[in-house]
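quick one: sequence and predicted model below, then my questions.
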Amino acid sequence: MDLGLTGKVAFVAASTGGLGLAVAQALAAEGAKVAITGRRRERAEHVAASLPGAVAVAADLGTPEGVAAAVEQVEKLLGPIDIAVLNGPGPKPGAAAALGADELASAFDLLVRPHHALVSRVLPGMRERRWGRILAVGSSGVTAPLPNLAISNTGRAALAGYLKTLAAEVALDAVTVNLLLPGRIATDRVAELDAAAAKRRGISLDDVQLESRKTIPARRYGQPEEFGAAAAFLCSAVASYVTGVALRCDGGLIRSL
């Protein structure tokens, strides 16, 4: 199937590793011109060199000023942005009962504000050209809040509410807005969470991972390229009638529909 992505310009936030890299690789394989973004210039340049038509943009996407500078660079190098993939680091683990006011505010600052800044920069052009894809890399915690991830659960749910509202507002302009929710995908971030769980519970990392696999009907962690393939579809021309959706890529981990 031709996904209709050849020549499309894709801004993939935090794409030097993990799920962001998996999405960038999938989009590049489909012919998109991808901007690899990250704070470490050398790492961004290394990744971009491995992908056809990709460019590296070193930027701090945690601030509106950093987002504005990055978008300006991408548009200068590649042209108007057709696809924006919202992605970034997750917050530290923690229980809801121990959540302080500052930590609660950090959920918004880390998981909503930077993504809103990126959307605000690229959306007007998408609407004017009547073609655009906004895709947020979320978490299955949007559907079923995950234990000991109170900050993440709070911030990601807020982002999902904003994006679902936005999807209805821009549908007539042929701009789709979706979320892709990973379950246990074999990334450094998941390995970090597993290690933290092992330390907290006083058991081995192998035991934590075995327990996790038992909760997944597929009985395994997902591979980054599987997540990337789902993302490429949601960003594609053939997915033009799919909007306002939170699609889970989790091997059946969340048992609700």
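That came in fine, so what should we check first? Just so it is clear, the structure is predicted and the values come from calculations on it, not from any experiment.

rest of the way, CA atoms for contacts and neighbours
Will do.

so how far is Val122 from Leu111?
18 Å (Cα to Cα, to the nearest Å).

if you count surrounding residues, which of those two has more?
Applying other Cα atoms under 10 Å to Leu111 and Val122 shows that Leu111 carries more neighbours, namely 27 against 21.

the more buried one - nearest residue in space that isn't next to it in sequence?
Counting by Cα to Cα, 6 or more residues apart in numbering, Leu111 lies nearest to Gly155, which is 5.3 Å off, once chain neighbours are set aside.

all strands for the stretch 1-150 of the chain, in order.
Along the stretch 1-150 of the chain, counting by DSSP state E, counting those that start in this stretch, strands occupy 9-12, 33-38, 55-58, 83-86, 132-137.

packing partners for the third one?
I take that to be strand 55-58. Packed against strand 55-58 by the contact rule (3 or more Cα pairs under 8 Å, 6 or more residues apart in numbering; DSSP states H and E) you find strand 33-38, helix 41-49, helix 64-78.

burial of Ala105, as a residue count?
Residues near Ala105, counting by other Cα under 10 Å, number 13.

same question, the one 5 residues further on
Residues within reach of Leu110, counting by other Cα under 10 Å, total 20.

try the one 10 residues further on
When neighbours are defined as other Cα under 10 Å, Ser120 has 14 of them.

which strand is the longest one in the protein?
strand 175-182 (DSSP state E).

hmm, who's touching whichever helix or strand comes after that one?
Sequence-wise, the next helix or strand downstream of strand 175-182 (DSSP states H and E) is helix 188-201. Around helix 188-201, the neighbours that count as contacts under Cα atoms under 8 Å, 6 or more residues apart in numbering are Gly18, Pro93, Arg184, Ser204, Leu205, Asp207, Val208, Gln209.

A further structure is provided below for comparison with the first:
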Amino acid sequence: MDLKLKDQRFIVCGASSGFGQAIATQLLLEGASVIVIARRGDVLREKFSNYSDQTEIVEGSLIYSDTLDAIEKAASSGKFHGVVFNAGGPPTGTPLETDMKDWDSAWQLVMRWKIDLALRLAPLLVDNGYGRMLFVESKSVKQPLPSLTLSNAFRAGVVGFAKTLSTEVAPDGVTVNVLAPGAHDTPAIERVIKNSQGKKGISYDQAREEMEKSIPVKRMGTAEEFASLAAWLLSEHSGYVTGQTISHDGGAISGLFG
């Protein structure tokens, strides 16, 4: 299928590794240009050296207004077609293992910057009469995980924001969706495996094996598989899909609407 992404322009946050890098790469392979964002510009330049003519780099942490200012400026410099909100998650822990400093930090890391950036960029897409907004969250928004209290709470809040925003911008040709990944073989899964390892007193390999056995397809997903779905949601083919939270989890969520 031709996704018709050639010569379109996107913003991908957290593009130096994992889902962000895979999504940016998929868009570039489809002929799009991408504004890639991460804290380390040198890593971005290395990762996307083969696509230097298709990429713009914004270096900085997403929790800082200066970085969001730079993204907004880059987006405003020419027509753009979509944005991927993606970044790492907060520390693991049960509710009673957290304190208010953890909650304040997680609010900044998981939710606040996404709302800020969305409120900056949505009007530009509305003015264009077309756009795609995609939030990368977690399967925990559908089935909370005992050791991911901070993620459970704030990622669910992002879904509530995205769903509400979707109804406001839909008449203007802008879609807003959420991807809810389960276990994927990316750097982000390391903290979850190590948390399980520590709590159960087993080896890292045993904890990883247990996780894979708990997934109906008996393996973790790949970032490339995830990116192919993201690319479709960022394409014009997905124009009738909005306000949705779509799982990519190998069947791990047990509910009817997983």
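Yep, it's here. Since this is a predicted model, take the numbers as computed values, not measurements.

any idea what the TM-score is?
Superposed pair, TM-score by TM-score structural alignment, normalised by the length of structure 1: 0.95. Supporting alignment: 255 aligned residues with a Cα RMSD of 1.4 Å.

what's the closest of the helices and strands packed on strand 55-58 of structure 1 to Tyr162 of structure 1?
Between Tyr162 of structure 1 and these, the shortest gap by Cα to Cα is with helix 64-78, which sits at 17.4 Å.

just checking, what packs against the closest one?
By 3+ Cα pairs under 8 Å, 6+ apart, helix 64-78 of structure 1 packs against strand 55-58, helix 113-129.

just name the most buried of those.
strand 55-58 (a mean of 23; mean count of other Cα atoms under 10 Å).

average offset between it and structure 2?
Overlaying structure 2 shows strand 55-58 of structure 1 at a mean distance of 1.8 Å from the equivalent residues (mean Cα distance after the TM-score superposition for structure 1).

ok so, going back, in helices, which of the contacts of helix 188-201 of structure 1 appear?
If you go by DSSP state H, those have Gly18, Leu205, Asp207, Val208, Gln209 in helices.

among those, name the buried ones.
Gly18, Leu205, Val208, Gln209 (16 or more other Cα atoms under 10 Å).

what's the spacing between the residue most central in space within structure 1 and Lys214 of structure 1?
Geometric centre of structure 1, nearest residue: Val137, 2.3 Å, by Cα atoms, centre = their mean. If you measure Val137 of structure 1 against Lys214 of structure 1 using Cα to Cα, the figure is 24 Å.

ok, now Glu226 of structure 1?
20 Å.

about what we covered before: deepest of the helices and strands packed on strand 55-58 of structure 1, which one?
Mean neighbour counts for those (mean count of other Cα under 10 Å) peak at strand 33-38, with a mean of 29.

after superposition, how close is that one to structure 2?
Strand 33-38 of structure 1 sits 1.0 Å off on average (mean Cα distance after the TM-score superposition for structure 1).

other residues contacting that strand?
6-16, 24, 27-28, 44-45, 47-48, 52-61, 74, 78.

does Leu247 of structure 1 count as helix, strand or coil?
Put simply, Leu247 of structure 1 is strand when judged by DSSP: H, G, I helix; E, B strand; the rest coil.

circling back to that earlier point, nearest to Ser256 of structure 1, of the contacts of helix 188-201 of structure 1?
Arg184 (16.4 Å).

now for the closest one: which residues touch it?
Val190, Tyr221, Gly222, Asp250.

likewise for Pro52 of structure 1?
By Cα under 8 Å, 6+ apart, the contact list for Pro52 of structure 1 reads Ala28, Ala29, Gly31, Lys33.

biggest helix in structure 1 by residues?
Structure 1, longest helix under DSSP H: helix 150-170.

Ser166 of structure 2 contacts Val176, doesn't it?
Yes. Between Ser166 of structure 2 and Val176 there is a contact under Cα atoms under 8 Å: 5.0 Å.

and these two? Which one has more around it.
Val176 (31 against 18).

if I look at the nearest residue to Ala158 of structure 1 once chain neighbours are set aside, how far off is Leu86 of structure 1?
The shortest distance from Ala158 of structure 1 to any non-neighbouring residue, by Cα to Cα, 6+ apart, is to Val112 (7.0 Å). Distance of Val112 of structure 1 to Leu86 of structure 1, given as Cα to Cα: 10 Å.

ok, the two, which is more surrounded?
More crowded of Val112 of structure 1 and Leu86, by other Cα under 10 Å: Leu86, with 24 against 19.

so what's that one closest to, chain neighbours aside?
Nearest one to Leu86 of structure 1, counting by Cα to Cα, 6+ apart, is Ala136 at 4.4 Å.

which neighbours do Ser166 and Val176 of structure 2 have in common?
Counting by Cα under 8 Å, 6+ apart, the contacts common to Ser166 of structure 2 and Val176 are Thr242, Gly243.
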